[in-house]
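Visitor: Build me a model:
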Amino acid sequence: MAEDDLNTPESLLPYDEWTQDALRHVVVSALRHVAAEGLPGGHHFYITFKTAFPGVSIPDRLKAQYPDEMTIVLQHQFHSLHVDEAATSMSVGLSFSGIPTTLTIPLAAVTSFADPEVRFGLQFHVDVPEPVTTADIPAPQGDDVPARPTDQPADVVSLDAFRRRQKD
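Guide: Model (predicted):
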């Protein structure tokens, strides 16, 4: 290894992110082509995605079976393949154990895409965001806390004035 290779400065531009985005566009182009024209020849796709990624919509039984990652194959028996207008997610109809299912997968959840017919494959780095819980939200402090004197009871409104009175 040359000494210059060890001293390469860290980029202030997100080249890795831009490269990932460009390669995801290749996946979008392939999916849109197949959605419009069908799979040509022996082409078929293996698509692996993070099942816990926000926006992934798969049946609970599949999520239980594949809690981290799942691979689907688009070859002979799939239908209704669609990539949304903004190219942020795809949906596809598949059958699992004879049960027809529509999957919705954000393209940012895809970890790999392959077309074995032509030995083409892409790998993507995917970080699954941790779910936000109420414990993660900080309690208001200082000026953010609404003022309410503690020695005064909360206002209670009686609904009696609004009820219909019965005629005697």
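Visitor: Every contact and neighbour count from this point should use C-alpha atoms.
Guide: Noted.
Visitor: so is Cys5 in a helix, a strand, or just coil?
Guide: Quick fix: residue 5 is Asp, not Cys. helix (DSSP: H, G, I helix; E, B strand; the rest coil).
Visitor: Let me know how buried it is, in neighbour terms.
Guide: When neighbours are counted by other Cα atoms under 10 Å, Asp5 registers 8.
Visitor: Now do the same contact list for it.
Guide: By Cα atoms under 8 Å, 6 or more residues apart in numbering, the contact set of Asp5 is empty.
Visitor: measure it to Tyr15 for me?
Guide: 17 Å (Cα to Cα, to the nearest Å).
Visitor: List of residues touching the longest helix along the chain?
Guide: Determined from DSSP state H, the single longest helix within the chain is helix 15-37. Residues from elsewhere that reach helix 15-37 (Cα under 8 Å, 6+ apart): Ser80, Leu81, His82, Val83, Ala87, Leu107, Phe113, Leu122, Phe124.
Visitor: and for comparison, fold this next one:
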Amino acid sequence: MSRTIDYGNLMHKAMRGLIQEVLGEVRDHGLPGAHHFFITFDTTHADARLADWLKERYPTEMTVVMQHWYDDLEVGADGFGVTLNFGDAPEHLWVPYDAIQTFVDPSVEFGLRFETQEDESEIEDADEPASEEQPKPDAEIVSLDKFRK
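Guide: As a prediction, the model looks like this:
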């Protein structure tokens, strides 16, 4: 059996570590300047915790904004918790890092997008099925242009 380096999972782990570090800084010192975050996450993730009415309203994914008002920011090893205001109804959420699909800070044109195994399978299904004879690409280039102003 041949061994390979799983660069995709290593990169995802590093990017989630970056999110954890950024949220830790925000917890300790607040959001600096015009920084704010749009965080989209999978509401079906087994470890995601949110109010039932939010789960009903957002059955597959949800985008939250951390900007003017947020409270009780907790930053853990596996995820973060935060209380946000939904139409004058404060609700506490727990978001596992591996449920995050996108993390964007538009104030500095920074964004991360996490591809899932399903996304990659859908791409393969759209093309010809991969065979052992076809060479694998050396690298995958991901454009962050859609996050730019």
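Visitor: Got a TM-score for the two of them?
Guide: Overlay of the two chains. TM-score (TM-score structural alignment, normalised by the length of structure 2): 0.74; 117 aligned residues with a Cα RMSD of 1.7 Å.
Visitor: circling back to that earlier point, buried subset of the contacts of helix 15-37 of structure 1, written for PyMOL?
Guide: PyMOL command restricting the contacts of helix 15-37 of structure 1 to the buried ones, with burial defined by 16 or more other Cα atoms under 10 Å:
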select buried, resi 81+82+83+87+107+113+122+124
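Visitor: Per the alignment, His82 of structure 1 pairs with which residue of structure 2?
Guide: Structural alignment (TM-score structural alignment) places His82 of structure 1 against Glu74 in structure 2.
Visitor: Hmm, that match is touching Thr83, no?
Guide: No. With contact defined as Cα atoms under 8 Å, Glu74 of structure 2 does not count as touching Thr83 (9.4 Å).
Visitor: Give me the buried stretch members for stretch 46-53 of structure 2, please.
Guide: Ala48, Arg49.
Visitor: from the chain's centre, how far out does that stretch sit?
Guide: 16 Å (Cα atoms, centre = their mean, to the nearest Å).
Visitor: how far does that stretch stretch from start to finish?
Guide: Start-to-end, stretch 46-53 of structure 2 (Cα to Cα) is 17 Å.
Visitor: residues in contact with that stretch?
Guide: Contacts of stretch 46-53 of structure 2 (Cα under 8 Å, 6+ apart): Asp42, Glu91, His92, Leu93, Trp94, Val95, Pro96, Ala99.
Visitor: please redo it, this time with the cut-off set to 7 Å
Guide: His92, Leu93, Trp94, Val95, Pro96 (Cα atoms under 7 Å, 6 or more residues apart in numbering).
Visitor: Just the helices from structure 2, written as ranges.
Guide: Going by DSSP H, structure 2 shows helices at 7-29, 52-57, 117-126.
Visitor: among these, which is the most enclosed?
Guide: Using mean count of other Cα atoms under 10 Å, the stretch among those with the greatest mean number of neighbours is helix 7-29 (a mean of 14).
Visitor: so where is the longest helix of structure 1 in structure 2?
Guide: Helix 15-37 of structure 1 maps onto residues 7-29 of structure 2, going by TM-score structural alignment.
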